[in-house]
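In: The following block contains a protein sequence and its predicted model.
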Amino acid sequence: MSSTVMRKAYALFRMNFLIIVLLVVTAVAMFAYRHFLDDIMEINLGEYPYVVASADSVDGGTSAITMTRTDSSAIIEYELREGYAYPYVGIKIYLGDGKTMGRDLSKFDSVFVWLKPRNEGSVRLYMRGYDSALYRKNDETSLKFNEIEFTPTKEPYPAVFVPQEFRVAGWWVSQNEINVHKARVDLSNIPLIEIQTGTNAPLGYGGWEVKGLRFKGKKISQVDLVTTLVALWFVTFLIILIIRFFDYSRERAINRKKQEELKKNLRALEIEKSEYEKSSKEDPLTGCLNRAGFGGVLLREQEKLNRTGGPVSFMIFDIDHFKEVNDTYGHLVGDEVLVNLAKLVQGMIRNTDSLVRWGGEEFVILSDDTSIQNAAFLAEKLRKAIESATLITQQQVTCSFGVTEMIPGEDPKSFIARADKALYSSKENGRNRVTVATFKRTH
């Protein structure tokens, strides 16, 4: 194996190795994120010390509540009584100092509540948030009421929520005249959690067994993880680009030594190509002359015209809507049109006439000893024959013609442009027609 091949194989191995390592790191990171990076905060009410019972008696109500502890839960017994507009009882769980310093619960994406009811009725869960712009010293009601209300059941157990389900209590927004921007859920500083009876809790005796709450999230956010992985991929590809740059520089230094030899070979190939193009006079698809072959015929006819003055006609025609044939039926059908058209025309012109594939769907006929009137007659004859023929079974094919006559001493560009203009006029006037352009002298 050559040294060049070995170097390329080694460079490819390095790049593929880096990509494989990066894929493994990405897979491991995603697996670890899913299974091993959980961030959990638990509050066990059987052990947590900062829990107190509360009732509407602080607001002038008459409801009563008692709380007892077991090793694993808090047992709540209560009686909801009339006497307050919205009778309620509940428990308060203090985090931090219970006022301005709390816990950041916004990083958690799930909230689990272990609460078994003894009777019917909904329950409110309040995450009381501190906002320096809203907090009034020693006024617990100024802590924002981020709430969710649910109806607990004995099974399934526990109740599970996501932060997006919480909303700010409307009565608190109205009571404190909070603007819309401040009335958004914010769990970034929660000094107090409350669990209360809900709006449809019936009056009378009731009770709960509350084991506790669990907040579950990730030690790193999904956005941070994805950002880190994207940065890692970026750095890796940057390293690959640097490696490729040095490999390229090394290859360039090696290739520079062979530059002269390659230039010589290239010049030889260009000469060979030029000679091949000069010798190739025939269109491989239709068998007509190509432009290279036309050049020799044109030169011969110009010399004859300048010498004898005999008429020489130049006819250019192309297939109408040929692009639609290709687009509709495919290029193989388009090639079939070109081949059959060339056969048809070749069979209707003299052996001394030259049929040239001018390019794409355009053809040229160069007729010596032919006046412009006879050329126009021939063009019309060809047009009708093409229109009547079945070049392909899929649809009828027609052609548009432009006819002119060569003038002694005239630049070929001039009569070709004249014929092309006549062809354009045929197309402008509806296609499938012959237009004749005569030479006009300018003084």
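Out: Yes, it's here.
In: from here on, contacts and neighbour counts on C-alpha atoms
Out: Noted.
In: How about the contacts made by the closest residue in space to Y135 that isn't next to it in sequence?
Out: In space, and not counting its chain neighbours, Y135 is closest to S142: 5.1 Å by Cα to Cα, 6 or more residues apart in numbering. Residues in contact with S142 (Cα atoms under 8 Å, 6 or more residues apart in numbering) are L134, Y135, R136, N176.
In: just G206 next, same as before
Out: G206 makes contacts with E77, Y78, E79, L80, P117, R118, N119, as judged by Cα under 8 Å, 6+ apart.
In: Helices of the stretch 301-443 of the chain, start to end?
Out: 322-329, 331-346, 372-388, 412-428 (DSSP state H, counting those that start in this stretch).
In: Distance across stretch 189-201, terminal residue to terminal residue?
Out: End-to-end distance of stretch 189-201 (Cα to Cα, to the nearest Å): 29 Å.
In: buried ones in it?
Out: For stretch 189-201, the buried set under the neighbour-count rule, 16 or more other Cα atoms under 10 Å, comprises N189, I190, P191, L192, I193, E194, I195, Q196, T197, G198, A201.
In: how about the chain, which residue sits the furthest from its center?
Out: The centre of the chain is farthest from one residue, T308, which by Cα atoms, centre = their mean lies 68.4 Å away.
In: In contact with that one: list those residues for me.
Out: Contact analysis of T308 by Cα under 8 Å, 6+ apart lists nothing.
In: Check the gap between it and E301 for me.
Out: Distance from T308 to E301, counting by Cα to Cα: 10 Å.
In: okay, the helices of the stretch 301-443 of the chain in a markdown table with distance to A29 and mean neighbour count next?
Out: Formatted as a markdown table, these follow (distance: least, Cα to Cα, whole Å; neighbours: other Cα atoms under 10 Å):
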| stretch | distance to A29 | mean neighbour count |
| --- | --- | --- |
| helix 322-329 | 50 | 14 |
| helix 331-346 | 51 | 18 |
| helix 372-388 | 71 | 17 |
| helix 412-428 | 66 | 19 |
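In: And the ones you listed: which comes nearest N255?
Out: helix 331-346 (41.6 Å; Cα to Cα).
In: The top helix by length along the chain packs against which elements?
Out: As assigned by DSSP state H, the longest helix anywhere in the chain is helix 222-257. Packing partners of helix 222-257 (3 or more Cα pairs under 8 Å, 6 or more residues apart in numbering; DSSP states H and E): helix 3-35.
In: Buried ones in the helix it packs on, by neighbour count?
Out: The neighbour-count check on helix 3-35 (16+ other Cα under 10 Å) flags A11, M15, L18, I19, L22, T26, A29, M30, Y33 as buried.
In: what about versus this one:
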Amino acid sequence: MLILSIGVLVWHHFRGDTKMITISPEKYQYYAADDKKVGGISEAVLVEKNGKPSMRCTMKKGKYAWPYCEAAIHFSDSIFEGIDLSSYSKLILDIDYKSADPNGRLRVYLRNSNPIYTKRNDGASLKFNGVEYEPGFNAGPKEIALSDFQVMTWWIADYKVPVEHAAPEFTNISIIEIATSSSVKSGDFEMTINSIELRGSWIKENTLLKIILYAWLVIIIAYILYEQKRLNKNLKVSAYRESRLRKLNDSLKEKNVEFAELAHRDSLTGARNRNAVRDWLDQMSQQVRWGKQTFSVIYIDIDYFKKINDKLGHQIGDDILREFVLVVTSAIKSTDFLVRWGGEEFVVFCPNHNAQQATEKAEHIRKIVEHHLWCHNESLTCSLGVTEMKDERITEVIARADDALYKAKNAGRNKVITSVSVGNVSTSSRYM
């Protein structure tokens, strides 16, 4: 926006005043006028000289006290219809003037029409926006600022124009008059009009500055509203996360208080530790050897947990471990045992589960973990190895489950691999 604003201002400085209108005989009607209609005896005639309109005047003093000759350009047949020159700032005249008057000056009138003061069939009622200047001969174009024009005081007095309409006005110019000066000597005069142009800005500087200011205000307000909306959204997300973490911490605190006196609980997550299931595992293995029940093991490892710790810090990592225990606990039965085996590794011991049932439970855990909205607002997955205990020691069945977990990680993670023991041979299958 800053670059655009600077570009617009630079353009306005160098190219903003290129708006131009040419008052040529091809477009508008040129006439010669003299003082005969007010009792004078001067004579003016309009001729063509080198393709340009030229007024020749014989100035004579008679009964009329202020003799004159003039060239008039009419923009329409009606004095009420003109052109709006209010957006132009300069009148550029290229006139060659030969005069018996040593001053050699001309009067220029831009006659404005307004129903408030203009009367039908009264050409003198057109407002006299006038200026007097010295054109010279072969002197080239002369620039006259429209701000230098003044309204003739005699006209204001004669037509009793109210003060609010006494200032120069260029909104409906119907006639341009170029006349000899107010006090000239008798003699011959010649005025050749080479060109008449008006130059102005496409947009006024004050208007342009206001537009730029309003544009800045709109952009600033829009930016503030956008930032406010974005901050409100972030605050809502933060508040939601804080609420979830608070509830999670409250829940974990309750769990920790509940298990504070139990030496068989993991102090960080509240899950059982190895000591809690040592004797129980010996009993389960004995039951399996006697053929009284089935028993399966699900070995779980959180995927890329080290990266989470490195990226978010160990505090967030600890929060995730606590939440992971709660999520997995919600996915298993009360008769199952969830044990933190070490670091981000967990083992679920499933009494009365064969390999197929344990595999289905593992897949259920995997999906819940994958689709859960975690406290760090990022996705989390786990890999799982499943095996059913046969005629073997508990350390062997856990080792087979660990081997299946290793294969799940090598297969791309976020998968369930089941190890099936057939005789002394262990085979693996992926859950689809």
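Out: Ah, there it is. These numbers were taken from a predicted model, which means no experiment stands behind them.
In: what's the TM-score here?
Out: After superposition, the two chains reach a TM-score of 0.51 (TM-score structural alignment, normalised by the length of the second structure), with 240 aligned residues with a Cα RMSD of 2.4 Å.
In: coming back round to it: over in the second structure, see which of the contacts of G206 of the first structure survive.
Out: Among the contacts of G206 of the first structure, the contacts conserved in the second structure (both residues aligned by TM-score structural alignment, their matches' Cα atoms under 8 Å) are E77, Y78, E79, L80, P117, R118, N119.
In: can you tell me which of those lies nearest to W172 of the first structure?
Out: Among those, and counting by Cα to Cα, the member closest to W172 of the first structure is L80, at 22.1 Å.
In: per the alignment, the closest one corresponds to what in the second structure?
Out: Matched to the second structure by TM-score structural alignment, L80 of the first structure sits across from M59.
In: can you count the residues close to that match?
Out: For M59 of the second structure, the count of nearby residues is 24 (other Cα atoms under 10 Å).
In: residue range for stretch 141-148 of the first structure in the second structure?
Out: Mapping stretch 141-148 of the first structure onto the second structure (TM-score structural alignment) gives residues 124-131.
In: Tell me which residues of that stretch come out buried.
Out: Quick answer for stretch 124-131 of the second structure (16+ other Cα under 10 Å): S125, L126, K127, F128, N129, G130, V131.
In: With stretch 233-246 of the first structure instead?
Out: So for stretch 233-246 of the first structure, counting by 16+ other Cα under 10 Å, buried means W233, T236, I240.
In: Tell me how far M127 of the first structure lies from S174 of the first structure.
Out: Distance of M127 of the first structure to S174 of the first structure, computed by Cα to Cα: 18 Å.
In: ditto for F161 of the first structure
Out: In terms of Cα to Cα, F161 of the first structure sits 25 Å off from S174 of the first structure.
In: Looking at the two, which one has more neighbours?
Out: Counted by other Cα under 10 Å, F161 of the first structure and S174 do not tie: F161 has more neighbours, with 16 against 11.
In: That one pairs with which position in the second structure?
Out: Aligning on TM-score structural alignment places F161 of the first structure opposite I144 in the second structure.
In: Columns distance to S354 of the first structure on top of the helices of the stretch 301-443 of the first structure, output as TSV?
Out: Putting these into TSV (distance: least, Cα to Cα, whole Å) gives the following:
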stretch	distance to S354 of the first structure
helix 322-329	23
helix 331-346	9
helix 372-388	13
helix 412-428	15
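In: wait, which of those is closest to V312 of the first structure?
Out: Among the helices of the stretch 301-443 of the first structure, helix 372-388 comes nearest to V312 of the first structure, with 7.9 Å by Cα to Cα.
In: Which stretch of the second structure lines up against that closest one?
Out: So helix 372-388 of the first structure sits over no part of the second structure, by TM-score structural alignment.
In: Taking helix 331-346 as reference, get the angle to that helix.
Out: 140 degrees (axes from the mean of the first three to the mean of the last three Cα atoms, to 10 degrees).
In: Greatest separation within the buried residues of stretch 124-131 of the second structure: which pair is it?
Out: Across these, the longest distance by Cα to Cα is 17.8 Å; it joins S125 and V131.
In: L298 of the first structure: how many residues sit nearby?
Out: So L298 of the first structure, with other Cα under 10 Å, has 14 neighbours.
In: which element is it on?
Out: helix 291-308 (DSSP states H and E).
In: Could you tell me how far that helix lies from the centre of the chain?
Out: 57 Å (Cα atoms, centre = their mean, to the nearest Å).
In: For that helix, grab the matching residue range in the second structure.
Out: So helix 291-308 of the first structure sits over no part of the second structure, by TM-score structural alignment.
In: In helices only, show me the buried residues of stretch 189-201 of the first structure.
Out: Those of these lying in helices (DSSP H): none at all.
In: Could you dump those residues into JSON lines and include distance to G60 of the first structure?
Out: Conversion of these to JSON lines gives the following (distance: Cα to Cα, whole Å):
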{"residue": "N189", "distance to G60 of the first structure": "29"}
{"residue": "I190", "distance to G60 of the first structure": "27"}
{"residue": "P191", "distance to G60 of the first structure": "25"}
{"residue": "L192", "distance to G60 of the first structure": "22"}
{"residue": "I193", "distance to G60 of the first structure": "22"}
{"residue": "E194", "distance to G60 of the first structure": "19"}
{"residue": "I195", "distance to G60 of the first structure": "19"}
{"residue": "Q196", "distance to G60 of the first structure": "17"}
{"residue": "T197", "distance to G60 of the first structure": "17"}
{"residue": "G198", "distance to G60 of the first structure": "18"}
{"residue": "A201", "distance to G60 of the first structure": "19"}
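In: With respect to D420 of the first structure, which of those residues is nearest?
Out: Distances from D420 of the first structure to those, taken by Cα to Cα, are shortest for N189, at 82.1 Å.
In: Quick check: the closest one touching D104?
Out: Yes - the pair N189 of the first structure / D104 is scored as a contact, 4.9 Å apart, by Cα atoms under 8 Å.
In: where along the stretch 201-350 of the second structure do the helices fall?
Out: 205-259, 274-289, 305-312, 314-331.
In: Go through the ones you listed and pick out the most buried.
Out: Burial of the helices of the stretch 201-350 of the second structure is given as mean neighbour count (mean count of other Cα atoms under 10 Å); helix 314-331 ranks first at a mean of 17.
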